[in-house]
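A.B. asks: Model the structure of this input:
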Amino acid sequence: MRKYFITGLLILVPLAITAWVLNLVVSTMDQSLLIVPERWQPRTLIGFDIPGLGTMLTVLIVFVTGLLTNNLVGNYVVKLWERLLQRIPVVSSLYGSVKQVSDTLFSSSGNAFRKAVLVPYPHQNSWTIAFLTGTPGGDVKNHLVGDYVSVYVPTTPNPTSGFFLMMARQDVVELDMSVDAALKYIVSMGVVAPDAPPANEAASK
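C.D. replies: Modelled structure (predicted):
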C-alpha cells in the first residue's frame, strides 16, 4: 500500500502544483479586467465572470502595444514618453534601471542567460551551476586584473534569487547543457539530472 500511495503522489502532486500555478497566473492576469468600464465587464453584461478572459485581454494589450510601437510613429511616441519619465526625479532612476535590465534580458541580440556554466562556489572545492550574464564594465573593469566574466548564481529551489559574481574566465567551465535543462536541474535540487551529451560530442570537446 505504501508503494502504491507514493506512486499516486508522484503522479498527482506535479499535476496539482501545475494546476495551482496556472490558476494563480490566470487569476492574477484576470485583474486586468479592472481597467474595463464596469458596464462592459462580463459580470454586468451576462451576469457572471469568464475565467481566462483577463488573460486573453492582457496578451492582446501586450501584442497591440508591441505592434503599435514597432513603427516610426509608435517609436517616436515611446521616446517622447521616456523623455518625460526621465524628467521626474525618482521615477527616472527607477524606470531607467528596470528598462535597462529588461532590455538586456529580453533582447534577442543579448547574451543574458544564454549559457549555463559550472563555477567554484562558495569555495574552490565545491561547484555549482551558474549563467553567463556578460562581462564586467564601468570602473569595476579597471580594478580587475585579467579576463573576467559576470555570472549569476541562482539559489535552490527558487532560482529567482541568487548572487551576482565576477569570476576569472579560466575558472568558469562552459556546459553542454541548455538553459532550460540547467534550470530544471537547479529547481529539482539535483534530482532531475539532464541527459549526458553523446559520447562522440563529448570526445570531440
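
A.B. asks: Could you use CA atoms for every contact and neighbour count after this?
C.D. replies: Noted.

A.B. asks: what about the longest helix in this protein?
C.D. replies: Scanning the chain for the longest helix, with DSSP state H as the assignment, gives helix 2-29.

A.B. asks: what about the closest residue to L85 other than its chain neighbours, which helix or strand?
C.D. replies: Nearest non-adjacent residue to L85, counting by C-alpha to C-alpha, 6 or more residues apart in numbering: S92, 5.5 Å away. According to DSSP states H and E, S92 maps onto helix 89-106.

A.B. asks: Could you also give me the structure for this second sequence? I'd like to compare it with the first:
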Amino acid sequence: LVIVAPAALTIYIIWTAIGIIDSWVLPLIPDRYIELYSPEAYLGFDIRGIGLIIFLIFTLLVGYFMKGFIGRTTLKWGERLIDRTPVVRTVYNGLKHIAETVINQSSQSFEKACLIEYPRKGIWAIAFIARPAKGEIMHKYHGEDRLMGLFVPTTPNPTSGFFLMVPETDVHVLDMTIEDAVKLVISAGLVYPTHYQPEDHSSNHQTSG
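C.D. replies: Predicted coordinates:
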C-alpha cells in the first residue's frame, strides 16, 4: 500500500491534469480539423493528451518565434502597450515576476535549512535561508547583527509560508540538506533524515543528564 498508493495518486493527478488541458485547448480548435486529424476519428475511442500535445507544439513555436528579431520587437511593443494600461499592467507585471522567479529558482535556490524560534520564543520551526538582507533593509535596520532573509514553509504544502527577517544570531543552521528538510515539513515530522532520528537526541540528552 505504501508503494501503490503514491503511484496511483501520481497517475491520477497526471491523468486529471492532461484532461483539464485537453478541455481548455480542444474547444479552441475548429471541429472540422478535429474530425480530420484527431486519432479518435480513426480509432473510435477517446485519447487523452491531444490537447496537451497541441499546447506544447504551440508553446515551442511561440518561443521560437519570440527569439527572432520580429518576435522580440513584437514583445517589446506589446509590453509598452500593457504598461500604459493601469489594471492590466499590474496583473501582467505580477505574473511575469512570478514566472521569472519560478524559472530562475534553480540558480537562486535556498542556501541552507535552519531552526528559528517562531511564532514565539520556545517554539521552533524549520526555515530556509534565502540570503542576507541588503540595501534599504539593512540601512534602516539598526541592530548589531545582520538580518537573514528566511522562508518558513507550511505543512503539508511547503510552497506556501512566510518570509521573515531574522538576526543572524537567532538562526541555527542545520546539517540536513534542503531536500531532507522539505521531506520533514511535508510529512509533518514523520520522515526524518536517515542519518538522524528523533530518539538520538533524547538518548544523548539522557546520557548527558
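
A.B. asks: So for the next helix or strand after the longest helix of the first structure, what gets flagged as buried?
C.D. replies: Counting by DSSP H and E, the next helix or strand C-terminal to helix 2-29 of the first structure is helix 42-45. Buried residues in helix 42-45 of the first structure, counting neighbours by 16 or more other C-alpha atoms under 10 Å, are absent.

A.B. asks: Just the residues contacting helix 42-45 of the first structure, thanks.
C.D. replies: Residues from elsewhere that reach helix 42-45 of the first structure (C-alpha atoms under 8 Å, 6 or more residues apart in numbering): E38, R39, F48, D49, I50.

A.B. asks: And for stretch 53-73 of the second structure?
C.D. replies: For stretch 53-73 of the second structure, the external contacting residues (C-alpha under 8 Å, 6+ apart) are V25, L75.

A.B. asks: what's the longest helix of the first structure packed up against?
C.D. replies: When contacts are defined as 3 or more C-alpha pairs under 8 Å, 6 or more residues apart in numbering; DSSP states H and E, helix 2-29 of the first structure packs onto helix 53-69.

A.B. asks: Give me the distance between the aligned partner of I35 of the first structure in the second structure and F55 of the second structure.
C.D. replies: Residue pairing (TM-score structural alignment): I35 of the first structure is matched to L28 of the second structure. From L28 of the second structure across to F55 of the second structure, the span is 11 Å (C-alpha to C-alpha, to the nearest Å).

A.B. asks: Which one of these two is surrounded by more residues?
C.D. replies: Remark: of L28 of the second structure and F55, F55 carries more neighbours, 17 against 9, as counted by other C-alpha atoms under 10 Å.

A.B. asks: Give the aligned equivalent of the more buried one in the first structure.
C.D. replies: Residue pairing (TM-score structural alignment): F55 of the second structure is matched to T58 of the first structure.

A.B. asks: what about F128 of the second structure, which helix or strand?
C.D. replies: In the assignment (DSSP H and E), F128 of the second structure maps to strand 124-132.

A.B. asks: which strands and helices sit next to that strand?
C.D. replies: Counting by 3+ C-alpha pairs under 8 Å, 6+ apart, strand 124-132 of the second structure packs on strand 113-117, strand 147-153, helix 178-186.

A.B. asks: Against the first structure, what's the mean shift for the second one, could you check?
C.D. replies: Its matched residues in the first structure lie on average 1.9 Å from strand 147-153 of the second structure after superposition (mean C-alpha distance after the TM-score superposition for the first structure).
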